[in-house]
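In: Give me coordinates for this.
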Amino acid sequence: MSNEVKTLYITDGEDGIRVDRFFKRRWPHINHVMLNKLLRSGQVRVDGGRVKADTRLAIGQTIRVPPLPAAPDVDQQKRERAMLSPQEIRFIRSLVIYEDEDVIAINKPSGLAVQGGTKTKNHVDRLLSAWGEGLERPRLVHRLDRDTSGVLLLGKSPQAAARLSGAFAKRRANKTYWALVVGNPKPEEGYIDVPLIKKGFHDREIVQPAEPNEVGAEAAETEYVTISRAGPRVTWMALRPHTGRTHQLRAHMQAIGHSILGDPKYGNEASQSLSEGLQLQLHHRRIELPHPTSGSLIIEAPLDPVIKAGFDRFGFDEHEAENDPFANMKKKKR
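Out: Just a heads-up that it's a prediction; the model follows:
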């Protein structure tokens, strides 16, 4: 990684270009997720001000470019692929639940990180070398928390990845998560509009409710609906995030007093007493969004063994749920 902060001037050939296109031209290895993180944190600035990915640049403007990760070493990538064992290759390929010419969908298991870090050596991004390198290597277009299971989409080409990423950025991806939470939320369905702010660092980072005008606060919106109940103790919820903040669903359910079971970071005393032997009961069940080429893409992920353990304990049957639990809710709003 370069430690240098650069200030660049927009030239004739870049007049009118979007910020995300500007970065894609100059640093093609910086993906949509990485760029959005830099933009949200204010590390990328134009004429000293914050900008969004779709902001258009003009001749003569200055753009602040923070230190960026170095482009991947192709030879190093090949070495990493060679280091994948046959068992690892079989494992990641066994997770595939859908594939066509443009898209791969895997059912990410709980406990497997999507991307690496200082203490994370095994992750989905590393295992994607099972498909090859260069243009053959699938690309991540969104993320899931390490302990959240379910649908994870990959673009099989730069073009497909860009279109999928664009659907997420424009909020055209309808995501449905299943969660087991403590207690019975009242009302049974509703909308959580609570800004969130990050506190702490790395493993100690936690997300908390914030005032809308608080420095560092980010808007966060979640729709929810009750699917079934196990008496007054536990409720099976469908959650739909309309924004993509870190730990959003976990923090929002804690904020309304109904923490997700098995959550060591956002649990409360009541949820912890019901969570013995359970890990995080949060599963990305279904996603619907425009296909990169044509039509719509709808993917559903079977239950991961981690959340299946919760379903079995509290007597829930996955077949009780409608394909889109939010469909009736939308009708009521019309």
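In: From now on I want contacts and neighbour counts done on CA atoms only, so please keep to that.
Out: Fine.
In: Just want the most central residue of the protein.
Out: residue 143 (3.2 Å; Cα atoms, centre = their mean).
In: what residues are up against that one?
Out: Contact analysis of residue 143 by Cα atoms under 8 Å, 6 or more residues apart in numbering lists 114, 152.
In: Next, the contact list for residue 201, please.
Out: Per Cα under 8 Å, 6+ apart, neighbours of residue 201: none.
In: show me where the protein has helices.
Out: Secondary structure of the chain (DSSP state H): helices located at 19-26, 32-40, 74-83, 86-94, 124-127, 158-169, 248-255, 269-274, 305-314, 327-333.
In: would you turn these into JSON lines with distance to residue 49 and mean neighbour count?
Out: As requested, the helices of the chain are exported to JSON lines (distance: least, Cα to Cα, whole Å; neighbours: other Cα atoms under 10 Å):
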{"stretch": "helix 19-26", "distance to residue 49": "13", "mean neighbour count": "16"}
{"stretch": "helix 32-40", "distance to residue 49": "11", "mean neighbour count": "16"}
{"stretch": "helix 74-83", "distance to residue 49": "35", "mean neighbour count": "13"}
{"stretch": "helix 86-94", "distance to residue 49": "42", "mean neighbour count": "13"}
{"stretch": "helix 124-127", "distance to residue 49": "33", "mean neighbour count": "18"}
{"stretch": "helix 158-169", "distance to residue 49": "21", "mean neighbour count": "19"}
{"stretch": "helix 248-255", "distance to residue 49": "26", "mean neighbour count": "22"}
{"stretch": "helix 269-274", "distance to residue 49": "43", "mean neighbour count": "16"}
{"stretch": "helix 305-314", "distance to residue 49": "44", "mean neighbour count": "17"}
{"stretch": "helix 327-333", "distance to residue 49": "38", "mean neighbour count": "9"}
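In: Nearest to residue 230, out of those?
Out: Closest approach to residue 230 among the helices of the chain is made by helix 305-314 (6.1 Å; Cα to Cα).
In: Could you also give me the structure for this second sequence? I'd like to compare it with the first:
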Amino acid sequence: MIIPDDDDAPPGEVVALTLTAEDAGGRLDKTLAERLPDLSRARIQALMAQGLVSRGGVVLTDTSAKAQAGDYELLIPPPEAAEPQAEAIPLTVLYEDTHLIVVDKPPGMAVHPAPGTPNGTLVNALLAHCGASLSGIGGVARPGIVHRIDKETSGIVVVAKTDAAHQGLSALFAAHDIDRVYVALVRGAPSPARGTITTQIGRSSSDRKKMAVLKSGGREAVTHYAVTAIYGPQKKPLAAKLECRLETGRTHQIRVHMAAKGSPCLGDPVYGSGPPAPAVREAMAKAGLTRQALHAAVLGFVHPVTGETLRFESAPPPDMATLEALLSAL
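Out: Just a heads-up that it's a prediction; the model follows:
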């Protein structure tokens, strides 16, 4: 089963090294282990078996192959997360039945444990709220999770409590048969005021923790957007409010697409690409915005078990609501 790729967890550490002609000739796994003392020969063999070792972009899986001169890259996955523990964290529950639960996630809460965020996550809270009813298909560290939003993005998330719901929701997301609308406050305003952004998105070649629009490779990403309010001069807006409807769900998709249009989300620490106007910065400070101004406002889908049409709406939390009011006064 493939979970839609909208997670913000880094892919792991990339280790690069160059083997010279003097290094060539011996077994590849042994040679790499000699050059990388932090990795055992057995560890390198395991990485090769997983397709995580490459030379010049070509994946290498034969551990007994002879080492050749060239540039090698090893992707070291993050350590496996320990089984998460239940934590009595308050939740805003929008809907719950025996099959699934829909919650309004606050900013600052990660969806599931990951390196650097071992607890305090939505999963930890759900384990306390739902107990053993969470679906295990998502794995030990991600029980019931069928989609994800960034830690600092607020808004609606649906989680499966049974295997049947998990499979049904996963199929809906894979078929893009989910209504997902985000509200974003951005720098300036994209032109035209309404449109569809279709690109390939993948890991940035310069920073593996960032995503980027790629000319080739990556995965197709489609965002439909519309400007719903302009702040400041109409001819040269200082900021704008957008509704973004996701057709696909790639990592950081809206943030990457808005940045590519020259209107990154306000407060985005990764894709901000330059400060907003002084008046907008002042409004952000007064509102207490310390994150990207992005909120998952609408989630609609057909219940995978009962067939009921469900639609949920969530108003932006205080930081975004206050910022919007301050921007309206510009």
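In: circling back to that earlier point, looking at the helices of the first structure, which is closest to residue 46 of the first structure?
Out: Of all the helices of the first structure, it is helix 19-26 that lies closest to residue 46 of the first structure, at 9.3 Å by Cα to Cα.
In: got the angle between the closest one and helix 32-40?
Out: Helix 19-26 of the first structure and helix 32-40 meet at an angle of 120 degrees, taking axes from the mean of the first three to the mean of the last three Cα atoms, to 10 degrees as the criterion.
In: hang on, the earlier thing: residue in the second structure paired with the residue nearest to the centre of the first structure?
Out: Correspondence of residue 143 of the first structure to the second structure, assessed by TM-score structural alignment: residue 148.
In: what about its match, distance to residue 159 of the second structure?
Out: Using Cα to Cα, to the nearest Å, one gets 10 Å for the distance from residue 148 of the second structure to residue 159 of the second structure.
In: I figured residue 240 of the first structure was touching residue 179, is that so?
Out: No - between residue 240 of the first structure and residue 179 there is no contact, the gap being 10.7 Å when judged by Cα atoms under 8 Å.
In: who has more neighbours, those two?
Out: Neighbours were counted for residue 240 of the first structure and for residue 179 using other Cα atoms under 10 Å; residue 179 has more, 29 against 23.
In: Over in the second structure, tell me which residue corresponds to the more buried one.
Out: So, by TM-score structural alignment, residue 179 of the first structure is matched to residue 184.
In: Could you do residue 128 of the first structure as well?
Out: Aligned by TM-score structural alignment, residue 128 of the first structure pairs with residue 126 of the second structure.
In: What number of residues are in the vicinity of that match?
Out: Using other Cα under 10 Å, the number of residues around residue 126 of the second structure comes to 26.
In: Show me what residue 33 of the second structure aligns to in the first structure.
Out: So, by TM-score structural alignment, residue 33 of the second structure is left unmatched.
In: gap between the residue nearest to the centre of the first structure and residue 184 of the first structure?
Out: Taking Cα to Cα, one finds residue 143 of the first structure at 29 Å from residue 184 of the first structure.
In: Please name the residues that touch the spatially closest residue to residue 124 of the second structure that is not a sequence neighbour.
Out: Closest residue to residue 124 of the second structure apart from its sequence neighbours, by Cα to Cα, 6 or more residues apart in numbering: residue 86 at 4.8 Å. By Cα under 8 Å, 6+ apart, residue 86 of the second structure lies in contact with 123, 124, 125, 126, 127, 128, 131.
In: Quickly note the distance from the fifth one to residue 212 of the second structure.
Out: When Cα to Cα is the yardstick, residue 127 of the second structure and residue 212 of the second structure sit 34 Å from each other.
In: The two - which one has more neighbours?
Out: More crowded of residue 127 of the second structure and residue 212, by other Cα under 10 Å: residue 212, with 25 against 19.
In: so who does the more buried one touch?
Out: Taking Cα under 8 Å, 6+ apart as the test, what residue 212 of the second structure contacts is 201, 202, 203, 204, 256.
In: rewinding a little: how far away is the closest residue to the match of residue 128 of the first structure other than its chain neighbours from residue 6 of the second structure?
Out: Leaving aside its sequence neighbours, residue 126 of the second structure sits nearest to residue 86 (Cα to Cα, 6+ apart; 7.4 Å). Here the criterion is Cα to Cα. By it, residue 86 of the second structure lies 24 Å from residue 6 of the second structure.
In: just to revisit the earlier point, kindly reformat the contacts of residue 212 of the second structure as TSV and extend each row with distance to residue 216 of the second structure.
Out: Formatted as TSV, those follow (distance: Cα to Cα, whole Å):
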residue	distance to residue 216 of the second structure
201	9
202	9
203	12
204	12
256	16
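In: Just give me which of these are shared by the first structure.
Out: Contacts conserved in the first structure for the contacts of residue 212 of the second structure, counting by both residues aligned by TM-score structural alignment, their matches' Cα atoms under 8 Å: 201, 202, 203, 204, 256.
In: List the contacts of the aligned partner of the first one in the first structure.
Out: Which is residue 201 of the second structure. Residue pairing (TM-score structural alignment): residue 201 of the second structure is matched to residue 196 of the first structure. Shown in contact with residue 196 of the first structure (Cα under 8 Å, 6+ apart): 207, 208, 209, 210, 217, 218, 219, 220, 245, 248.
In: how about the third one, what's its partner in the second structure?
Out: With TM-score structural alignment as the matching criterion, the partner of residue 209 of the first structure in the second structure is residue 213.
In: For that match, list the residues it contacts.
Out: Shown in contact with residue 213 of the second structure (Cα under 8 Å, 6+ apart): 199, 200, 201, 202, 256, 257, 260.
In: I'd say residue 248 of the first structure and residue 220 touch.
Out: Yes - Residue 248 of the first structure is within contact range of residue 220, at 7.1 Å (criterion: Cα under 8 Å).
In: The closest residue to residue 170 of the second structure other than its chain neighbours and residue 54 of the second structure: what is the separation?
Out: Leaving aside its chain neighbours, residue 170 of the second structure sits nearest to residue 146 (5.9 Å; criterion: Cα to Cα, 6+ apart). Distance, residue 146 of the second structure to residue 54 of the second structure, using Cα to Cα: 31 Å.
In: Next: residue 164 of the second structure.
Out: With the distance defined as Cα to Cα, residue 164 of the second structure ends up 38 Å from residue 54 of the second structure.
In: Then residue 287 of the second structure?
Out: From residue 287 of the second structure across to residue 54 of the second structure, the span is 47 Å (Cα to Cα).
In: next one: residue 273 of the second structure
Out: Using Cα to Cα, which is the criterion applied here, residue 273 of the second structure is 32 Å from residue 54 of the second structure.
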